[in-house]
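K.L.:
Have a look at this prediction, sequence included:
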Amino acid sequence: MSPSAVPDWDDTPIRPPNADEQIGWAGVPLSETLGYYGVIKRPQLPTNDRLGFKPDYASVDVNNLVSQFIVPFGKSVEQQDVNAIINHIAEDGYWKDVELLTWDIRTLTGHDNISAMLTERLAVTGIKNLRVSPYIPSSLEVLGEDLSFVLFHFEFVFAHGTGIGAARLSPIAARTGSAAELADISSWKLYSIGTAIETVDGWDAENGDKMRYQKAKVQDPLGRARTYRQLREDEREGRDGFQPTVVIVGAGHTGLTMAARFKVLGIPHLVIEKEDTAGYSWGSRYASLSLHGPTFTNHLPCLPYPQWFPTFLPAQQLSKFLQLYAEVMDLNIWTKTQLDGKGAVYDEKSGQWTISVTRGDGSKHVLHPKHLMIATGISGTLPNVPQVPGMSEFEQNGGLIVHSSRHKTDPAWKGKRCLVVGAATSAHDISYELVENGCEVTMIQRSATHVMSVDKSVRTLFKPRERTNRRDGLAADLMDQSNYLKQPFPVEYELLSRGQKIARDLDADLLQSLRDVGYRLHDGYHGGGAYSMFLFDQGGFYWDTGCCKLIAEKKIGLLHSEIEHFTKDGVVFKDGTSYQADVVVFATGYMNSKSAIQALIGDEMAKKCHERWEKGNAFFVGPEGESIINYCPLPQKGLYSMFHQFAFSRFHSARLALRIKAEELGIDVTPYGNKPLGPSNTAAGRAPR
């Protein structure tokens, strides 16, 4: 196929022809909604075109503006004057809340929705003493020649602890954007504001409460003179009547992060892991796997990585660190243990689960936690291996068929002909590894792929976060506060294309070299790159760590076809051409026909919790632009599901743990109601496989 026949930088290559009828709500154009999902309206950014003028941002004294704005705004909040608060917010502005005003993760859009939430929740929340954060400087945030915000962070106290926030101001009420107008705070409105819980009743999810929780010396509460090691062993093994308040299923980075929060907050916990070590899911993959997200964004709570660690951490090194993290943080983990999720029962009267677990030695244990958390990941555990005629004949004649999740390159394969089916991250990583081991490799690219370089684009776009946890940078928790509160996901989505324009310029030579050999490229939904696809599709992109050069130099062959059947020594494609192969690697993702709650506890519970996995909405993003499943209270009390990248898990694990701590302290954490959940059958209009 000629490269010119493939539309470039366009949604077309990743959008099915019948998208309006099959994906999302019928008749809703993709141009008006996020990703495939037809119920999340795309926001209108306050660009110069929309404002109707070019603001004189150079004249703005940011600190003076923020200090003037915060006084009347804070007074309105403290006095619970909803009308006055609304007057400070743009008509189509956003208020995102994480476990503070709403005891949930919510994004309210527009005056009516925000006003209704504030009217109901301000009185019980009791926010006071709202002030500019002394830790994060206010700034003029320039996001392009046509768009800037004044970004500031704030903190406050509320009825049960303290909170944090971040906000973006825009001169929406100005008429000309002159220096005189921009000096007047009445010209500015909040385009977005975010609030979140930071402490509850003196408890902090990063530091605990040393004054009340820790004693000067470790003592045996039962007076048996047990040493620290004996105390830890008895706690971990559940002796002496130990009963966890929280049971977490899964000891990957998400489950361990959550467990660490509970340890700090003094909440008894137990992690159930079916494999033999914590972090197994990372260490068990192909040997060359490295994280494509920079290490400085992936720090774990309480115990960050050493600064000398590689910028892109090898998965095996991460797995080792996770095992040590679990040990150092004194996390209670039962490995080689299975949960009988189908037998899990929640008693509404006692507020407890009854669950049965089977340990590696065959012993069965019945536990009664108040909270059950599923942290088994979003990628699924069932490899998607297409069933193609002739597979058995190929294998009987010495051929090897393997899925990327189980792939291990054998040095004895040198000189072997390897066919890799797929063209996203795993396919590229494995192809690169096979070439390094002397194999003859051909990749089958079945659909277009978004490509961005790690060494140039990723590092450039993540540059503002590179000094995280360093002397001249922000601490990870402060960086998270900014990243996850200054904007809800719909606004972030709308801004993604601006970063991708920078990436395209940086990667121009790389991308052209791929086009020259017929590699099919796309730029994500609405030009937003990988992250515009991640929450919806979870795949279809590759952050290049070297494989693209091998493809451009034709050291890795490239085909665009589908396998029709295997032969005794290779495959025949649907176009009639054939290929001889010794090894076929299916880098085709996971079946994901059952999502986390459904797979573990069953169909009825998944239905009750509105958990429906389907292509087009892998993270269960609801109409407000936030996940209706992830890190938030579910319709089934005492049940939680969690999955995401390191930084997201780091921030949201603290808020969710504080919510549970508040509940343990007897605080009413009933979520703010009327949460929109999307269509009643399947979120993207397609039944799950």
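P.N.:
That came through, no problem. Numbering: from 1, shown residues only.

K.L.:
Please count neighbours and contacts with C-alpha atoms only from this point.
P.N.:
Will do.

K.L.:
Please enumerate the strands of the stretch 501-650 of the chain.
P.N.:
Applying DSSP state E, counting those that start in this stretch to the stretch 501-650 of the chain gives strands spanning 541-544, 556-559, 563-567, 570-573, 578-580, 583-586, 639-641.

K.L.:
here's the one I want to compare it with:
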Amino acid sequence: MGETPVATASSTPEPQSPVEKPVVLEERAVDECRPVKVIVIGAGISGILAGIRLPQRIQNLDLVIYEKNPEVGGTWYENRYPGVACDIPSHSYQASFEPNPSWSRFYAPGAEIGEYWKHVAKKYGVYRYLQPSRKVLEAKFNDATSKWQLKIQKLETPNQEIFEDECDVLFACIGALNDWKWPDIKGLHDFKGKLLHSATWEDDYDYQEKDVAVIGIGSSAIQIVPTMQKKVKKIDHYARGKTWIAMPFASEFAEAKNPDGKDFYFTDADIQKFKEDPEHFYAYRRELEHELNSAHTITMRGSDLQKGAVEFFTENMRKKLASKPEVFDSLLPPFPPACRRLTPGPGYLEAIAQDNVNFISEEISYVTAEGIVTKDGKSRPVDAIICATGFDTTWTKRFPIIGREGRILAEKWKDHPDTYISIATDGFPNYFMSLGPNSGVGTGSLTIVLERVVDYVCKAVEKIQKENIRTIEAKASSVRNFQKYCDSYFPNTVFSMKCRSWYKGGTYDGKVSALWPGSCLHAERVLSSPRWEDWEYEYINDSDHGWLGNGWTMADVKPEADRAYYLEHGQVDMPPVIV
């Protein structure tokens, strides 16, 4: 038997210590804000807020806001159909920092809302950063440079020139309800009369004394019908779906109403009092928002408020449709209130009870050159067809958004749009969204949630600037965990019950993809306090200690700086004195 070899010093190599990279200090002060470029897509409410807060809070900022329309306003610029209005109280649909005491109505007309947000944009300098009539065609993340590269079309030029731009951070403020579509009805475009969609209304169309058809039973149709009913000869209202028509939300806060009870408004005396007595106005607004934010329990299955709403809304609908009980039977839903978007619809029930409105629940078969034919074979000629049939709510049919390693957002979201707290998703670094999937609120103030989203993005941009961060990206585990939370939350709500709703991407029983999983106040609190541990980071020069800079602060290197700033009067945090 051979001898076992004996290990010697010469035959066994010594373990080697890993080679440490030399420490190289970043040539920057610890609190220095490096230059950063942010591109905002869209100049609706979110884009306007971004155009205000980003320049206010971010130093060394290059900001561009691209908007496909020639003016700011988003949905309030695009939607100009008859009767378009806010369907929540006006005083809850404004910026927290720019209260408007002069709303003419409790549910302000769309044009008035559009003018308010134009005023806000002008007052706070948003137009300095706005590039209107610019349509984004593609946004692609460059892995090598960690920049977003965009292709943009100049819509107002004769040849609609396409150019490119790039940025460090991309903030999509494109909204959920602006990708309108025609309904899929055979022969629709063979119609020889006037064909209109509520989202692309032609202001110069005169519908007075016409026979018109209105297709749809969503919020737009519910506003169009009572407005047109007073002026047209006849309305054929095609409404296959069922829906709750709520009593106007918090209507006790409206100071007056028209004699017919259809519209709530503020008198000149009311508005003057709001203007002359800011404390009275402030108290009114707070009490109103308190009331609206107290309604969240209506969304919970089996709650007392939900049960009470069923009884109250049913009786209201039955009473106002007493002259047409068959319409009441067709309209009354089998699902609970708020399963689909709850609409107050002032004047709608009164309008469809009128003799010149023909409520048709029969399914449409096809459209001819003269009018509409239903499944029962009945043909109804009309002068105009108005499609109030909504928008594409699948979140995937916009321009291509291409993230890390060529991943396309539409493919990632083809089954279900997954996000981290509605503002980001994994695989798409330095990319944020406002009004993305799971961002809407079923009750309460949407505008305060939009403000908090913008606040969050401001904090993220500041973190990128000051902490030597090249990319910030929601962790895949954070996205999964938020989706697990949504899957646990929504079964307890009426939103997940069987009703066809854009909350669920237009399905009856799909996942709830449009709404925040909680109350308005829950969203406000979550978005107010970022959990930075839910994100992952890449650092400039791959230096995870680079945020420490070179040992200096900006106060050290600027001769004129105050180097005792921590003792500034009024800035010292004084603890209470205990006697």
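P.N.:
Happy to help now that I have it. The structure displayed is predicted, hence computed values, not measured ones.

K.L.:
What count of nearby residues applies to M317 of structure 2?
P.N.:
Neighbours of M317 of structure 2 under the rule other CA atoms under 10 Å: 22.

K.L.:
so what corresponds to it in structure 1?
P.N.:
Alignment note (TM-score structural alignment): M317 of structure 2 maps to L511 of structure 1.

K.L.:
So which of the strands of the stretch 501-650 of structure 1 is nearest G415 of structure 1?
P.N.:
strand 583-586 (11.0 Å; CA to CA).

K.L.:
hang on, the earlier thing: spit out the contact partners of the match of M317 of structure 2.
P.N.:
451, 504 (CA atoms under 8 Å, 6 or more residues apart in numbering).

K.L.:
And for L485 of structure 1?
P.N.:
96-97, 165-167, 193-196.

K.L.:
Turn those into JSON lines, including neighbour count, distance to P676 of structure 1 and secondary structure.
P.N.:
Rendered in JSON lines, the data for those read as follows (neighbours: other CA atoms under 10 Å; distance: CA to CA, whole Å; DSSP: H, G, I helix; E, B strand; the rest coil):
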{"residue": "K96", "neighbour count": "28", "distance to P676 of structure 1": "15", "secondary structure": "strand"}
{"residue": "D97", "neighbour count": "22", "distance to P676 of structure 1": "15", "secondary structure": "strand"}
{"residue": "G165", "neighbour count": "27", "distance to P676 of structure 1": "24", "secondary structure": "strand"}
{"residue": "A166", "neighbour count": "26", "distance to P676 of structure 1": "24", "secondary structure": "strand"}
{"residue": "A167", "neighbour count": "24", "distance to P676 of structure 1": "24", "secondary structure": "strand"}
{"residue": "I193", "neighbour count": "24", "distance to P676 of structure 1": "20", "secondary structure": "strand"}
{"residue": "G194", "neighbour count": "25", "distance to P676 of structure 1": "19", "secondary structure": "strand"}
{"residue": "T195", "neighbour count": "26", "distance to P676 of structure 1": "20", "secondary structure": "strand"}
{"residue": "A196", "neighbour count": "26", "distance to P676 of structure 1": "20", "secondary structure": "strand"}
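
K.L.:
ok, so of those residues, who is nearest N48 of structure 1?
P.N.:
Out of the contacts of L485 of structure 1, the member with the shortest distance to N48 of structure 1 (by CA to CA) is A167, at 19.4 Å.

K.L.:
now the closest one, nearest residue through space, not along the chain?
P.N.:
Closest residue to A167 of structure 1 apart from its sequence neighbours, by CA to CA, 6 or more residues apart in numbering: I193 at 4.2 Å.

K.L.:
what's the counterpart of the one you found in structure 2?
P.N.:
When structure 2 is aligned by TM-score structural alignment, I193 of structure 1 is left unaligned.

K.L.:
My guess is I193 of structure 1 contacts I164. True?
P.N.:
No - contact criterion CA atoms under 8 Å: I193 of structure 1 and I164 do not qualify, at 10.8 Å.

K.L.:
Mind listing what's buried along stretch 194-208 of structure 2?
P.N.:
Buried positions in stretch 194-208 of structure 2, judged by neighbour count with 16 or more other CA atoms under 10 Å: 195-199, 201.

K.L.:
swap in stretch 275-284 of structure 1?
P.N.:
275, 277-284.

K.L.:
who touches the most centrally placed residue in structure 2 in this structure?
P.N.:
Computing the C-alpha centroid of structure 2 and ranking residues by CA atoms, centre = their mean puts L435 first, at 2.8 Å. Neighbouring residues of L435 of structure 2 by CA under 8 Å, 6+ apart: 173-176, 422-423, 450.

K.L.:
what sits against the equivalent of S290 of structure 1 over in structure 2?
P.N.:
The alignment partner of S290 of structure 1 in structure 2, by TM-score structural alignment, is A85. Neighbouring residues of A85 of structure 2 by CA under 8 Å, 6+ apart: 107-110, 223.

K.L.:
Number of residues surrounding the nearest residue to D92 of structure 1 once chain neighbours are set aside?
P.N.:
Computed as CA to CA, 6+ apart, the closest residue to D92 of structure 1 that is not its neighbour in sequence is G110, at 4.4 Å. Residues near G110 of structure 1, counting by other CA under 10 Å, number 15.

K.L.:
And G110 of structure 1, how far from A503 of structure 1?
P.N.:
33 Å (CA to CA, to the nearest Å).

K.L.:
Equivalent analysis for L265 of structure 1, please.
P.N.:
Counting by CA to CA - L265 of structure 1 and A503 of structure 1 are separated by 41 Å.

K.L.:
for G255 of structure 1, same thing?
P.N.:
For G255 of structure 1, the distance to A503 of structure 1 - CA to CA - is 33 Å.
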